[in-house]
Structure formats: structure tokens, C-alpha cells
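Trainee: Predicted model follows, preceded by the sequence.
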Amino acid sequence: MMDPRTSAQDVMRCDLCETAMVQMHCDTCLVNLCKACVGEHFSADLSKPHKIIDFKDRKSTPLYPGCTFHDKERCEMFCKQCHIPVCITCVASDQHLGHKILKIMQVLVEKKEKIAKEKNELNETIFPTYQDIVSDVQNRISQLEKKYGDLSTAITKHGEDWHREIDKLVQKLKADVEEMKTTQLHTLQKHLDEVNKKISDINNEISSIDAALDSNDISTVLSVMPDVDEYKKLPQNILPSLPKFTPGRIQAELCKLFGTLSSISVRSEEHGYRIKTTQKSPEAASSPVIKQLLDEPQTVTTIHTEYGNLYNVACLSDEEIWTRGDITTMKLYSINQGSLLKSITTNSGYNPWDITVTNSGDLVYTDFWDRTVNIVKNEEIQTVIRLQNWKPLGVCSTSSDDLLVTMVSDGGKQSKVVRYSGSKKKQTIQFDEQGHPLYSSGILNHKYIIENRNLDICVDDNRATAVVVVNPAGKLRFRYTGHTPAPKNQPFNPRGITTDSQSHILTTDENNDCVHIIDQDGQFLRYIVCGLSEPWGLCIDTNDNLFVVKCRNRQVKKIKYQQ
């Protein structure tokens, strides 16, 4: 049965008589009373200073905690050193001598202010952040459902295509069998007809001989000349060879022929989400927004350049790009206008080999034949690095303003990556943990380089037909050697590399006229095609727009591939 004193369908009842309506409240004992029971409550314990107030005012008087050391004492003070409420007797004792004693109401106000701020933070920032996380995860679940549905549909469609092709193949093989059977039956029938004719001729011979034997006519007998020797030559034995059907090995090869699924990974990022805030801290400003890849990347604009062949592109800003081609001059173009803004010619008279832009906006280029790495400041070229016995290939500027340079030895037998701070060498990356070379050798090859957001170092090793990724310490993480099926089913041929805000690695594939997108752990995500032909260099702007060089077309395409 429901307690009538606390039932939501009844009024509050007196704690003593349990029948009358509550009208008063003892702030000392925390007891609800009717007016008739107030006297009885007083007389029940005369040792306490009972404070009786109207029931509606019961929360207006502070409820001081009882002292754990002195019975019947209330703690109206607070010891800051001991961090406990204390009564007047406690304060007078030696136990808290020299301690800072505060009024407990002051502590209460400060505590309420603190928890009010924490409540406000929970309401204003933390709770909305968790709501956003829920929305984000639900969105991913929805997208995952759709993409897995699309994947199953694609597999089903591919299976139907296979069934049609297999049906065609079965019909063709059966037709071939019928044709072979008809040919061999015709041969055997012809042979049978020839043998039957011989039998008929033999029967005729026997009949002529029988007639001669029964006749006394000398002329008739003399006219019979049986050709027995001719019939002793038996006809050839026709032995048709039946065709043999040799089925292919289904279990061993079918999966590879039909197509395979790449492996999946579910990464957990400890700092993947950020608390929402109305103030922009440096940390919040640098934290990446989670973006999704578009199902259909879109070409935003095309910039036409003035080269014979165009090789590299580097973003100076979201409005301007530097380019490098088959001449000694590097050119700066406006993205929106497509107009030429500036030209810089190498000091050596040799063609530059690769270009990058520093965090401060200075152009850096490598000069293979001059063995130098150069920086352009205020249109003045300064040589930063001059090599001996080595030639520079690719270059990139890192988040810490270092330069990462790929290089090859004069004889082409060795390759390595070197990190420079200014002109000072800081790190060399050349061999794996077993002492094997990380990068391919060869005198004239391209090894473009980029630093990922997670500080991995990614090299586009064209001669090895691989993307080689090492961690900041130079330890090999993985090699990416392409994905099948490729758009044109040609071997992987990387020609350029970049990374985006999501730590995706993007590399061009000249043979297949596309860009591969892989995650920071080397898992293939998808291709970008967008009408690319002979794609080479590429770069990313601050909004994750992709710029891709079309080598012989001398064009740079700006492509949107993320939401």
C-alpha cells in the first residue's frame, strides 16, 4: 500500500500523528509537523534548541552539519587546513591552533559558485559536445549502412555479370562440343560407308565365283578374276580422339579473379573529439574537423599553364599556387583567375626538380644537377643546402619548419631521406631495422615526399612502385603498392604525394589516370578519377581542396573530394 505521507496523490502528512496536514517544520531535527504536534515534539527532547518554522520556509535556514567530535554541537565554521567543518568547541581546542578558520557560509557560497560554474560547463559545453558525438556516430552508422549496402549491391551486380559471362562461356563450350562431335561423326560415317561398299564388292565377287564354280562354260570360268589380294588390304582403323574438359581450379583462383575485399580497421583516437567552446584556443583552432569522403568527387576549376610538360604544384595560399615544369622557370598562378602572377628562374640555369612552400610562405626548390636546395625570399634566391656526392630529389617543409629532402648518391646506388633545420642536418633515414634499404636506387628517379599530420614521413618511390611510410623516428610503418582492381587495370605507377587534415595520404597513379586515397595506416579508401590524364604532382589547400597536375595537358585541376 502506498504511504499516505508521501503519496503523489495526497498532501504531506505530519511525521508524528501521520494524519494531519503538515504546517510546520523543525529545522533542528528536520521533522515535518502539524500545529497540534509542535508541543509534543518540543517535550520529546528538551536538550535541543528546536527551531520551528513554517513548512514553506523550511529551506531558508542553513542546515549546519553536526560535529563528529562534540555531540549536540553544530559546525558553523570551516578549517581550511583540515578541509572539514568545525564547531566553536573545535576552534577553541588545540587541534586547530594556527589554522585558517572560515565561516562555513562563506565556504558554502564559494562551493555553490564553483559547482554552478561546473553545472554551466556541463550544460553549455560538455553536454552539447556529447550530443554532437552522438549525432556524429549516428551519421557514421547511417553512412556505414548505406555504403555497405552499396558494397553488397556492387558485389551482387558483379556476380550477375559473372553469371552472364559464365553462361555465355558454357554455351560456347557446349557449341564447340557439338561441332567437334559432328565433325568426328561425319568422319566415322564416311569411313563406315567405305567399309560397307567394300563388303558389297566382296559379296559381288563371291557371287561371281559361285556362278563360275557351278558353270561348265569354260569362257565364263576363265573370265572370273577375283582380286583377293586387294581385299586383303584392310581399311584404316579410324580412332577419333575425344576432347577433354579440364575445369579450372575454382577454390584457389576464383576469389582472385572475381575480386577481393580490402581489410577493415576501426581506429580509436584518444583525442578524436574536442569539447565545444565559444572561445577559440590555439588547440581548438588546430584540431581537425571530421570530414567524410564524397562518393563523387567534383572538379571545381581548371588552371591552364604555359609549360611543355607540367610536373609539380604547391599551394602558396587558397588563392595562389606555385608550379614547376620542364623549363628553368617556376610560375605562380591565381587559382580563381587562372592568370600568371609571378615567375622565378633558377640561378643555375637547370630545371628545378621539386618545389614546396614553407609555413611563412617562401618558395623552396631542389636543383638536381646543381646539388642544391634553395629558398626564395622577396624574389631573391638563397642556397640553403649544398650537397657533396649526393643529388637532391623531392623536398617538403614540415610543421616544425624543417626541410625533408629525398636524395640519391652520384652513382645512383643509394637513396635516403635527410631532415634539415636550416642548413644543419638533423636526421638521416635510409635503412630498416634489418639493415635493408628503405628506398629504391637509380640515378634518375622521382621520390616526392610529404609529412603527414601525425608526423609520419611519406615518400612516393616511383622506381619501387610503392608509397613508403616511416614514423618520425624513421622506423618503417608500411609500404603501399596499389590496389586492385585499378581503374585501367594497369600496374601502380606513383608520381606525386600529399596528405590532408584527416591524415589521408593521396598519391597519383600515372598508369591508371587516377589518385589513390589511403588512410594513415595504409588502408585503401577509394580512387579519384575526375577525367585525369597522366596525373603527376599534387597538393592540398587549407580547406582540403585537392590540386592535381595533368602532365602533358599542362593543366592543374582543383577537385573537391570531401564534405
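Mentor: Done, it's in. Residues are numbered from 1 along each chain as shown.

Trainee: When you work out contacts or count neighbours from here on, use the C-alpha atoms and nothing else.
Mentor: Will do.

Trainee: Select the longest helix from this structure.
Mentor: helix 127-213 (DSSP state H).

Trainee: Would you indicate which residues of the helix or strand following that helix are buried?
Mentor: Along the chain past helix 127-213, the next helix or strand (assigned with DSSP states H and E) turns out to be helix 218-223. Neighbour counts over helix 218-223 (16 or more other CA atoms under 10 Å) mark residue 221 as buried.

Trainee: And stretch 397-415, by the same measure?
Mentor: Taking 16+ other CA under 10 Å as the basis for neighbour counts, the residues of stretch 397-415 that come out buried are 397-398, 402-409, 412, 414-415.

Trainee: same deal with stretch 545-556?
Mentor: For stretch 545-556, burial by neighbour count (16+ other CA under 10 Å) applies to 545, 546, 547, 548, 549, 550, 551, 553, 554, 555, 556.

Trainee: What about those residues, which are in strands?
Mentor: 546, 547, 548, 549, 550, 555, 556 (DSSP state E).

Trainee: just these now: which is nearest residue 185?
Mentor: Residue 185 lies nearest to residue 550 out of these, by CA to CA, at 61.5 Å.

Trainee: Find the residue closest to that closest one in space, skipping its chain neighbours.
Mentor: Of all residues not flanking residue 550 in the chain, residue 535 sits nearest, at 4.6 Å (CA to CA, 6 or more residues apart in numbering).

Trainee: and what of residue 497?
Mentor: Sequence neighbours aside, residue 507 is the residue nearest to residue 497 in space, at 4.4 Å (criterion: CA to CA, 6+ apart).

Trainee: next, the one to line up against it:
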Amino acid sequence: MDPLYSAQDMLRCDLCDTPVPPMYCDLCEVKLCKACVGEHISDLSKEHKVVPFTQQPHQKCHTDKDCEFFCENCELPVCLTCVTSDTHLGHKFTHALQKLHKNKQDLQRDLKELEEEICPKYETIASDVKAEKSNLDTRYVKLITAVDQQGDVWHREITAIVNQCKSDIEEMKTEHLAILNNHADEITHSITELKQIILDLKKIQDSEDFFRAFAYKSRNSKFRRLPPKVISPSFSPHEINTDRLQEMFGSLSPLSINTEHGDTMKSAEAVSPPPVKPLLDEPRLTDSIDTWHLGLRSVSCLIDTTFWISSEDCFLDLYDLQGKLLKSIQTKSGNTPKDITVTQRGDLVYTDTESRTVNIVQYNRVREALKHWEIKPGHVCRSSAGDLLVIMDSDDGCTPSKVVRCSGTAETQTIQFDDLGRPLYSSGYYKYISENRNLDICVADNDAEAVVVVNQSGNLRFRYTGHPFNTKQSFDPVGITTDSQSHILTSDCKNNRIHILDQDGQFLRYIHNCDLRDPWGLCVDTADNLFVAEYESGKVKKIKYT
């Protein structure tokens, strides 16, 4: 290859041969790397003027010559004498007119792009910004109006709740009055009867008729059982959780700057992710509430100080942390509920496998929210969008179960098979479900002895089949829940422990030192306290693990 035109040769330091020297001595006409600058100027026998290489005045040499060539390395026009000089040894040259023609073509192309594309786009954006500024007040008035409308909806709901409570109170009052009237009649009749008995006894006492005395039998035991006392109902207001109210009311999307490539730079006011809360080395038991229910299956927090439970009877009970029963609701059909969850507005939802219904409890009344004739709704959870995610099971016990997303009475999504057409879930009947903070859908599939996690679209992300070490028996997942850190927690019933995973299915640690016995249903409150329903003991245990 001709070294004069080789693109692989380059400028080098005249002292040490270092490639691409950044400096140049204008008076000595030598190229210098940064390391050699000091050595060069230390020669005090002559003057030096070291400048950046791009400022070297090559044009002062051969100024009387026509610059017919262009040095690509130095990016300067040069004459024929320069081309053959040591200064440009090994450089690549092109004809000056060719280079000039190419540069003019580049200039025309850039000018055309600036005039026809870039500048019009900037002008359009400027116009859009101007229009945005003029419409700013209108847009924000609409936001305020939307908030006011939501407030009106809440006011109507609260008014409806208050009116319903008042209506219930009036019904209780009418029922109470009827009971009191009935009791008054019975007591009046009893008093009349008592007075007559007293008169009869006095007559026997004063009489000398011994046969009547011999025939006497006491009736006092009948009247020792005093009439029952009717206890007036009371109203127990629930504690208001302001954080939960804000979450239920709605939220503003963050103000953001959207670039041409679709990237979003969030403003300083944008909502930040929750602070990282590390797992405790030793989780601790903070409360143990005895519900006296055997076969305790599910637990769901209403607020941080109250929780609903369901068991193998037909009642759904609300307790506080002191173990006080606050409310008890019987299922509409009298069947045992399969699972429970609580909606964003605090209404209780339960599934009834036998009647094939999903039911909602509002104002102490049960109504059907969803009814299936062909398949059985099993376990259920509420999604962050307010939908219900329901496990649907078949009658034959052979068809794989599926997850159905329900919005109101409509089914908007079905998840049953992976990309290869294989079932995601077994055909068994115990599959608790929870939605993670990243919108993954997590299912504890007991028959498959696995936790199955799919993304929001229903694509399989991973299966967790238990930690390979320190397990007494095979993995026995039952209840499942997630927390604000996107941890996945599942109860391992046979091994009396809770597995904690990260959102990608990596095992983090166990909870096994809180005297757990047959842990079944799980839920977490807004502070990431874990509630565990123990199947056999009927206890709900509150555990601090973060």
C-alpha cells in the first residue's frame, strides 16, 4: 500500500512517536504529545510557542503555491510541495476541487434539511407551546373539575351510606318496638298470672283444707327465668386511614417532558417509588388474635386495625386486633365461601363455588356481582386497577384452571395457556391469587406445588417450586400475597413457614420463627405487616418482617 495515501497511517509525536499528538510548537514546527511538551520547552536555547495542533499555521509555508490537494489528516488545503514534505508523510490526500465539491454538496444538503425539516419542526413546536400556554388555564380547570366531580361521586356515595345506615336504624327501631311490645304483653300476662298465684297460695295458707296443701306444686321455677333484656344497637365508627383514602380517591399522573424518541424525563414533583424497606433478620410476632374458627382459610385487611376472615362455615367475620368481633355476615346461599378480598372502597367480596357466584357485600347486604353457570369461581383478589382477578375451575377436575379478569360483570381477560399452548395451572381447586406492584399476576398452585407468575399480558415469567434446602416436606404453597416492595410471600403449610421471594422469583428468606402452625391465608396491610390465618388453630397472627 502507498504510504502517502494510506488511511491507516496517522500523525505522530516527533519526539516519542505517540499517535495523534494534540499539541504543536509553532516556532520549531514539531508535533508534540502532552507528555513531551515539558521536555521540548525545557530547551532554553530557543524560543517556543506551543499551541493546540488544530491552530498550527501550515498555510504560512508555500503561500505562493496553489493548494491543489486537501490533507484529510490535518484537514487543510496543501500544495504539491507540502504533499511531498516530511510534515505530511503518510497522510491521506484528496484533490482540492473534489473536496470542495463534496463540501458544497454537504452544505446544500444540510441547508435543505435545516430549511425544509428541522426549522419547520421547531416552528411547529413553538406554535404548539404557544397554544399550550394559551390553553393552560383551560386544561387545569378541567383537572380541577375532574377532581370536583370525583368529590361529588364520593359525597353521593357517603350520603348513600349514611342514608342506608339511617334506614337500617329505622328498621331496627321498628323491629325493636315490636319486640318491646311483645315483651310488654308477655310480662303483663306473667304479672297477672303471678298475682293470681299469690292469691291462691295465700288462700291455701289460710285454709284448713289439707288436701289442697298436699296437692300443691311449686311453679316458682317457671318465673325465676326472667324475661330477656333487649339490647339496643350501637354504632362503631371505623378509623379513617387517610393514606388509603387518598389511594382510593385517585391520583394525578406526574408532569413529564416527552422527547422525540419517546423517553420521559420526570419532573421534580413526579411520584417517586416507595422507599426501600430491608427485610428484618428476625421477623417478630406482634399480635395473635384468636377467632375461635376451625378451618380458617382466608384473611383480608379492611384497614390496618381490622380484618375480615372466612373459614369452613358460612359466616364472614370482621375482627379488630383485640379479637373483638365487629361484624358477621352470612353468605347469601348458606354455602361456605371459597375466598375473600376487599375492594378499593372497602366492600367485602367473596366467591361461592357451589352457587357459582362472585358476591359483594354493601351496606350489610349481599348481592351477586358475577354469576357463572359452566365453571366455578374459586380464589379471588383485587387488582390495582379496581378489577377482580378470579381463579375459575371446571367441574370435571381435569380441565386446567384459568385466571379471569372481571371488570364489573364483564370478563376482559382470560389467562390459561403459555405461548406453546401448555397449561399454566393445574386442575386442582386450591389456587390463591395476588397481583404484585409491577402488575404481575401471582398464583400459588397447590396441586402443582409451585408459585406461577405471569405478567400483565398473561405471559409466563417464572415458576417457583420451593427452596432446595432446609425443607422438611415437599413445597406446599397455599396463601399468597405481595407487598409495597414487590416481594411475593407464600405460605408453605406443611412446613409451617412463609417463603419470601423478590419480584423475579429469587428466594430471599423464610419466616419460620413466629410459632406458625398450618399457615394458610395471607394478606399485608398498608405498612407491610403480614397477617397469617392459621388453618387448624383459628388464629390470625400479625408479623413484622420489614
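Mentor: Nice, thanks for sending it over. Remember, predicted model here, so these are calculated numbers, not experimental data.

Trainee: re earlier: give me the stretch of structure 2 that the longest helix of structure 1 matches.
Mentor: Aligning helix 127-213 of structure 1 against structure 2 (TM-score structural alignment) gives no matching residues.

Trainee: Also stretch 320-329 of structure 1?
Mentor: Residue correspondence for stretch 320-329 of structure 1 in structure 2, counting by TM-score structural alignment: residues 306-315.

Trainee: For that stretch, measure first residue to last.
Mentor: Separation of the first and last residues of stretch 306-315 of structure 2 by CA to CA, to the nearest Å is 17 Å.

Trainee: ok so residue 162 of structure 2 is a strand residue?
Mentor: No - membership of residue 162 of structure 2 in a strand is not supported by DSSP: H, G, I helix; E, B strand; the rest coil, which gives helix.

Trainee: In structure 1, point me to whatever sits opposite it in the alignment.
Mentor: When structure 1 is aligned by TM-score structural alignment, no residue sits opposite residue 162 of structure 2.

Trainee: got it, and residue 332 of structure 2?
Mentor: Taking TM-score structural alignment as the criterion, the aligned counterpart of residue 332 of structure 2 in structure 1 is residue 347.

Trainee: Please report how far that match lies from residue 321 of structure 1.
Mentor: As defined by CA to CA, residue 347 of structure 1 lies at a distance of 21 Å from residue 321 of structure 1.

Trainee: Same check on residue 491 of structure 1?
Mentor: Residue 491 of structure 1 is 30 Å from residue 321 of structure 1, by CA to CA.

Trainee: More neighbours: the two, which one.
Mentor: In this view residue 491 of structure 1 and residue 321 are compared by other CA atoms under 10 Å, and residue 321 has more residues nearby, 24 against 16.

Trainee: Please look at the more buried one and residue 305 and confirm they touch.
Mentor: No - between residue 321 of structure 1 and residue 305 there is no contact, the gap being 11.2 Å when judged by CA atoms under 8 Å.

Trainee: Which of the three states applies to residue 171 of structure 2?
Mentor: helix.

Trainee: Relative to structure 2, which residues correspond to stretch 255-268 of structure 1?
Mentor: Using TM-score structural alignment, stretch 255-268 of structure 1 corresponds to no residues of structure 2.

Trainee: Against residue 476 of structure 2, how distant is the aligned residue in structure 2 for residue 502 of structure 1?
Mentor: Here residue 502 of structure 1 is matched to residue 485 in structure 2, going by TM-score structural alignment. Here the distance between residue 485 of structure 2 and residue 476 of structure 2 works out to 24 Å (CA to CA).

Trainee: and the residue most central in space within structure 2, helix, strand or coil?
Mentor: Computing the C-alpha centroid of structure 2 and ranking residues by CA atoms, centre = their mean puts residue 437 first, at 2.0 Å. Of the three states, residue 437 of structure 2 takes coil according to three-state DSSP.

Trainee: Next, the contact list for the counterpart of it in structure 1, please.
Mentor: The criterion is TM-score structural alignment: under it, residue 437 of structure 2 has residue 453 as its aligned partner in structure 1. With contacts taken as CA atoms under 8 Å, 6 or more residues apart in numbering, residue 453 of structure 1 has the following neighbours: 499, 500, 501, 502, 503.

Trainee: Perfect, I'm done here.
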